[in-house]
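Undergrad: After the sequence you'll find the predicted model.
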Amino acid sequence: MDAPLLDDAGIAAEAARLTPGLVDDVVRLSRIPSVATDGFPVGPLHEAHDVAVDMLRAAGVQEISQIMLDGMTTPTIVADVAGPPGAPTVLVYTHYDVVPAGDDALWSSPPFEPVVVDGTVVGRGTADSKANIAAIAGAIRVWGARPPVTLRIILEGHEEFGSSYELHPLTSPDTYRADAMVIADVGNVRPGQPTLTIGLRGSVSVTVEAHTLGTDKHSGQFGGAAPDARTALIRALATLHDDAGDVVVPGLLREPWTGASYTQDEFRDLADVLPGVPLVGTGDLGSRIWSGPAITVIGFDAPPTTAPLNAVASSARAVLNLRVHPGQKAAEAGEALGAHLRAQRPFGIPLEVTVGEAGDGFLAKTGGPAWHAAERALSIAWDGAPVDTLAMGGSIPIVMAFDEAVPQAEKLLFGATDGYCNIHAPNERLLIDELTRTVVAMAIFWREVATALDTTDEEA
């Protein structure tokens, strides 16, 4: 006999009862420096993997396997929980690896010694994304490991720095076959405002070089007539933006943003903009950071100011990061930037331009049955507040892979990682209330989508 469907109050009460234990789980998991990149030990990654598996097993999950591909140092966890016959399948994804802590001196407490204080958990990985592992396990516990949908849970160990796993959905789409997907690597625009993320900008790398002399030459003897490669390159880079800071490269898509956004003051605070320094660009803030392009110089070859050289540079090179509107192909945008730079002739000097790795963005399809189920679930979890939409300036490559591999599945992006969590920064923190409400939202979503996507009649 199928388990009875829990009502809203029952789900909320059970989530509240489970919260202290879930916080303990977040603390336990966040003590592990599970960084998946060169220069960091692999032991903590395996330890985090094992703790995540323990959390799922403690929640009642019995079927747990793994995916291990060439180039991966730790496996992706694949867990299955059967729902009632004919129930739709929901895939739920997040990750157990983290970014490095950075400078420990900038933290209020040691980054891998999580501190619970004033309704928060402070520590690296607490929000991104170990809280979401706890939320998934918590929602399974709410349903007593007998959810109203069939679950496939994917917990990755290489999300932050990438691996061969990103290609796996494209080569093995049946592994990810589902009616709906929840990507729990995001959260609300601000605490207390339920939010569904619908857009992720794409990204492409572009390298531009100037070559002017056979070798560097003394600036006193030759400066003034010998062409300095760095000056030429700086002049070319200055053509990418107008005086207000808007990107002016032809062919890059920008549209107004109509969903939730930050106020100017909120954004200044979140970005840590110094007093008296203006924001760049014009128009609505969302179109500048989510539905429009951004070009950042992320590398420039030059002597450091601590060791300057009195020389005319014979060559110069810069690496640019271009963030792309979610609906524009990243390679297309990269070629537009490349064409613009190749057309520049600073002081008559030609430039060499290489368009590098490109990753497409993601634009969710809204308005389907799973979408409306998620709207209802988030609104209920946050006491009836209306659900808003959000985009992200960053990329989550696995989402694009899921969308290409299983295009028919609706993709819903929500979780416990609110916009003030300081992910990838010092003093990353999780709000315990957001964790509890995410458990409620996840559990209610499974109930709502079970009704919205019931396939029993189709199979009868």
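TA: All right, it came through fine. Predicted model, so just to flag it, every value in this text is computed and none were measured.

Undergrad: going forward, measure contacts and count neighbours with C-alpha atoms only.
TA: Fine.

Undergrad: G299 contacts E209, correct?
TA: No - under the criterion of Cα atoms under 8 Å, G299 is not in contact with E209, lying 11.7 Å apart.

Undergrad: And the two? Which one has more around it.
TA: E209 (21 against 12; other Cα atoms under 10 Å).

Undergrad: elements contacting whatever helix or strand the more buried one lives in?
TA: In the assignment (DSSP states H and E), E209 maps to strand 202-211. Packing partners of strand 202-211 (3 or more Cα pairs under 8 Å, 6 or more residues apart in numbering; DSSP states H and E): helix 229-237, strand 315-324, helix 330-343, strand 351-359.

Undergrad: Which is the succeeding secondary structure element to that strand?
TA: strand 217-218.

Undergrad: In the helix or strand just after that following strand, which residues are buried?
TA: Next helix or strand after strand 217-218 toward the C-terminus (DSSP H and E): helix 219-222. Neighbour-count burial for helix 219-222, counted by 16 or more other Cα atoms under 10 Å, picks out S219.

Undergrad: Quick one: residues contacting L29.
TA: Contacts for L29 were tallied using Cα atoms under 8 Å, 6 or more residues apart in numbering; they are A48, V51, A52, K130.

Undergrad: is it possible to export these to TSV including neighbour count and secondary structure?
TA: Formatted as TSV, those follow (neighbours: other Cα atoms under 10 Å; DSSP: H, G, I helix; E, B strand; the rest coil):
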residue	neighbour count	secondary structure
A48	24	helix
V51	17	helix
A52	24	helix
K130	28	helix
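
Undergrad: Select, from those, the two members most distant in space.
TA: The widest separation within the contacts of L29, taken as Cα to Cα, falls between V51 and K130 and amounts to 10.8 Å.

Undergrad: all helices of this structure, in order?
TA: Using DSSP state H, the helices of the chain run over 8-30, 43-58, 131-142, 168-171, 219-222, 229-237, 264-271, 285-289, 330-343, 369-381, 397-405, 432-452, 456-459.

Undergrad: Figure out which of the helices and strands packed on strand 202-211 is closest to A385.
TA: Among the helices and strands packed on strand 202-211, strand 315-324 comes nearest to A385, with 31.2 Å by Cα to Cα.

Undergrad: what packs against that closest one?
TA: If you count contacts as 3+ Cα pairs under 8 Å, 6+ apart, strand 315-324 packs onto strand 202-211, helix 229-237, strand 294-300, helix 330-343.

Undergrad: list residues touching both of G299 and E209?
TA: Residues touching both G299 and E209 comprise A318, with contact defined as Cα under 8 Å, 6+ apart.

Undergrad: Next one for the comparison:
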Amino acid sequence: MSTDLVASLTTRTEAAFPRVVDDLVDLVRIPSVSAPAFDQAYVRASADAVAALLGELGLAVEILSVPGGAPAVVAHHDAGDEAPHVVLYAHHDVQPPGEGWTSPPFEPRRDGERLYGRGAADDKAGVMAHVGALRVLREEYGDDLPVSVTVFVEGEEEIGSPTFGAFLAAHGHRVAGDVIVVADSANWKVGTPALTTSLRGLVDLTVRLDVLDHAVHSGMFGGPVLDALTLTARLVATLHDDDGSVAVAGLVHGSAAELDYPEEMYREEAGVLDGVVLAGRGTIQDRLWAQPAIALIGLDAPSVEHASNTIRHTATAKISMRLAPGQDPLAAQEALVAHLEANAPFGAHLTITPGERGSAFLAPSDSPAMTLARSAFAAAWGTEPVDVGMGGSIPFIADLLELAPQAEILITGVEDPDSRAHSTDESVDLHELQRAVLAEVLLLASLRP
């Protein structure tokens, strides 16, 4: 790509960016929480807003769904048979807001170069990275875009994309391409871009533990039988060794690529309290990207405020397990179930209900699209990108690869370690978002044959 073209695209990106921020603010104001307990009318309103942004660019836009699924936006521009076909993925649904925000989560607040609000980073900034890039390319090329483009903005990623398989079965021909850019990851740090080359997989399940056929008075009956919550705690404790390593037998454990990731950096980014000892073995990146991890993410129990002197007869817990690349999700789920059944304390009765199951991902680091992406990121940030793994999971990528096995998948993002996705005071660094827009502009322009 010529120096003059890079300069022109950079200038156009700078000029277009204030509107990108304004539109991001408008999207964040829509509380598009896809969890079933929340009003799904807002998810539809969010899809409508994204469709309007893409329609303004002259793309052919549809809002599609399958029975039981959330609305997804699919927009397309055809650049002809000779042009490569690029799919730009993001999602417009968000996590529940949670408690403890310093400002209302759906009233965006700008503080310096950070924009705060639920979805400001994950993943409405990803949506706007795509919209902003296409605006710049329209300015530069008019109707003669360098590539055919399909923008696919999903509406249920934050609940595990439960109808994604059905959606692809019904509409997969609309979202298959040669290169798929997934804007739902994070950069290494502010000022240093990253390309995500591995993702952990995921399985989760609920386990109900029963010890009595009804609750009883703790004074009259306490002692010979332990309550269900105490036994659940004992069961969950068997999932880790004394040093915090996962104790479930038969799981894949790998090693991550070498990268300077000191413990102090992790502790600061994660907000680990002084004196708390880190769990597991191996380097920080091994434990984050290439080894399994288990967390108790939900527990049905009386609140302290509503506690009574009663022996609980039943308890239900939700357990989430991240999987190393190379791990078969079904085999991992079966190993977890076998461990729980073998360790049921004091003969408690277990009822295990499998939940979500998603595959890990490992990308080649030297594909043609990856090489172009490295150049685009280096030009946008002024520094070379690093390859990173991601402790989180994006299970639908396996479905996309099954649909289009020849496709090159690039996992990018606009988040940074301070973005706090899924947590309180989620935010995006606007300088990073502008660089992400420019990087995508340069990538798409460089794909022109």
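TA: Ah, there it is. Everything quoted here is computed from the prediction, not taken from an experiment.

Undergrad: Compare the helices of structure 1 and report which one is nearest to D97 of structure 1.
TA: helix 43-58 (6.9 Å).

Undergrad: Report the inter-axis angle for that closest one versus helix 131-142.
TA: Angle of helix 43-58 of structure 1 versus helix 131-142, following axes from the mean of the first three to the mean of the last three Cα atoms, to 10 degrees, is 20 degrees.

Undergrad: circling back to that earlier point, quick one: average offset of the strand holding E209 of structure 1 versus structure 2, please.
TA: Compared with structure 2 after fitting, strand 202-211 of structure 1 has a mean deviation of 2.9 Å; criterion: mean Cα distance after the TM-score superposition for structure 1.

Undergrad: what angle sits between that strand and helix 397-405?
TA: Counting by the same axes, to 10 degrees, strand 202-211 of structure 1 lies at 120 degrees to helix 397-405.

Undergrad: Next, the angle from strand 202-211 of structure 1 to helix 229-237.
TA: Going by the same axes, to 10 degrees, strand 202-211 of structure 1 makes 140 degrees with helix 229-237.

Undergrad: Most distant residue from the centre of structure 1?
TA: Centroid-distance maximum for structure 1: Q221 at 51.0 Å, with Cα atoms, centre = their mean.

Undergrad: and that residue, how far is that from V51 of structure 1?
TA: Between Q221 of structure 1 and V51 of structure 1 the computed distance is 65 Å (Cα to Cα, to the nearest Å).

Undergrad: now A425 of structure 1
TA: Distance from A425 of structure 1 to V51 of structure 1, by Cα to Cα: 24 Å.

Undergrad: what residue of structure 1 matches up with G117 of structure 2?
TA: By TM-score structural alignment, G117 of structure 2 lines up with G123 in structure 1.

Undergrad: my guess is that match contacts S108, does it?
TA: No - look at G123 of structure 1 against S108 with Cα under 8 Å: they stay out of range, at 9.4 Å.

Undergrad: Pull up the overlap in contacts between the two.
TA: N427.

Undergrad: tell me, how many neighbours does V179 of structure 2 end up with?
TA: Neighbours of V179 of structure 2 using other Cα under 10 Å come to 22.

Undergrad: ranges for the strands of the stretch 51-200 of structure 2?
TA: Along the stretch 51-200 of structure 2, counting by DSSP state E, counting those that start in this stretch, strands occupy 60-64, 72-77, 85-91, 109-111, 114-116, 148-154, 179-186, 194-199.

Undergrad: list the contacts for the closest residue in space to L239 of structure 2 that isn't next to it in sequence?
TA: Nearest non-adjacent residue to L239 of structure 2, counting by Cα to Cα, 6 or more residues apart in numbering: A247, 5.2 Å away. Residues near A247 of structure 2 by Cα under 8 Å, 6+ apart: T238, L239, H240, D241.

Undergrad: for those, which one is nearest Q40 of structure 2?
TA: Distances from Q40 of structure 2 to these, taken by Cα to Cα, are shortest for L239, at 35.9 Å.

Undergrad: Please tell me how far that closest one sits from F167 of structure 2.
TA: 35 Å.

Undergrad: What of I411 of structure 2?
TA: Per Cα to Cα, I411 of structure 2 is found 21 Å from F167 of structure 2.

Undergrad: The two - which one has more neighbours?
TA: I411 (23 against 18).

Undergrad: so what corresponds to the more buried one in structure 1?
TA: Counting by TM-score structural alignment, I411 of structure 2 lines up with L413 in structure 1.

Undergrad: Please look at its match and A184 and confirm they touch.
TA: Yes - counting by Cα under 8 Å, A184 is a contact partner of L413 of structure 1 at 6.0 Å.

Undergrad: ok, E113 of structure 1 touching R28?
TA: No - in terms of Cα under 8 Å, E113 of structure 1 does not count as a neighbour of R28; the distance is 9.3 Å.

Undergrad: Tell me the spatial nearest neighbour of the most centrally placed residue in structure 1, not counting adjacent residues.
TA: By Cα atoms, centre = their mean, structure 1 has its centre lying nearest to I396, at 4.5 Å. Spatial nearest neighbour of I396 of structure 1, excluding adjacent residues (Cα to Cα, 6+ apart): L200 at 7.2 Å.

Undergrad: Distance-wise, check that neighbour relative to H424 of structure 1.
TA: Distance of L200 of structure 1 to H424 of structure 1, computed by Cα to Cα: 17 Å.

Undergrad: Of these two, which one has the most company?
TA: Neighbours were counted for L200 of structure 1 and for H424 using other Cα under 10 Å; L200 has more, 28 against 17.

Undergrad: What residue in structure 2 is paired with the more buried one?
TA: Checking TM-score structural alignment: L200 of structure 1 goes with L199.
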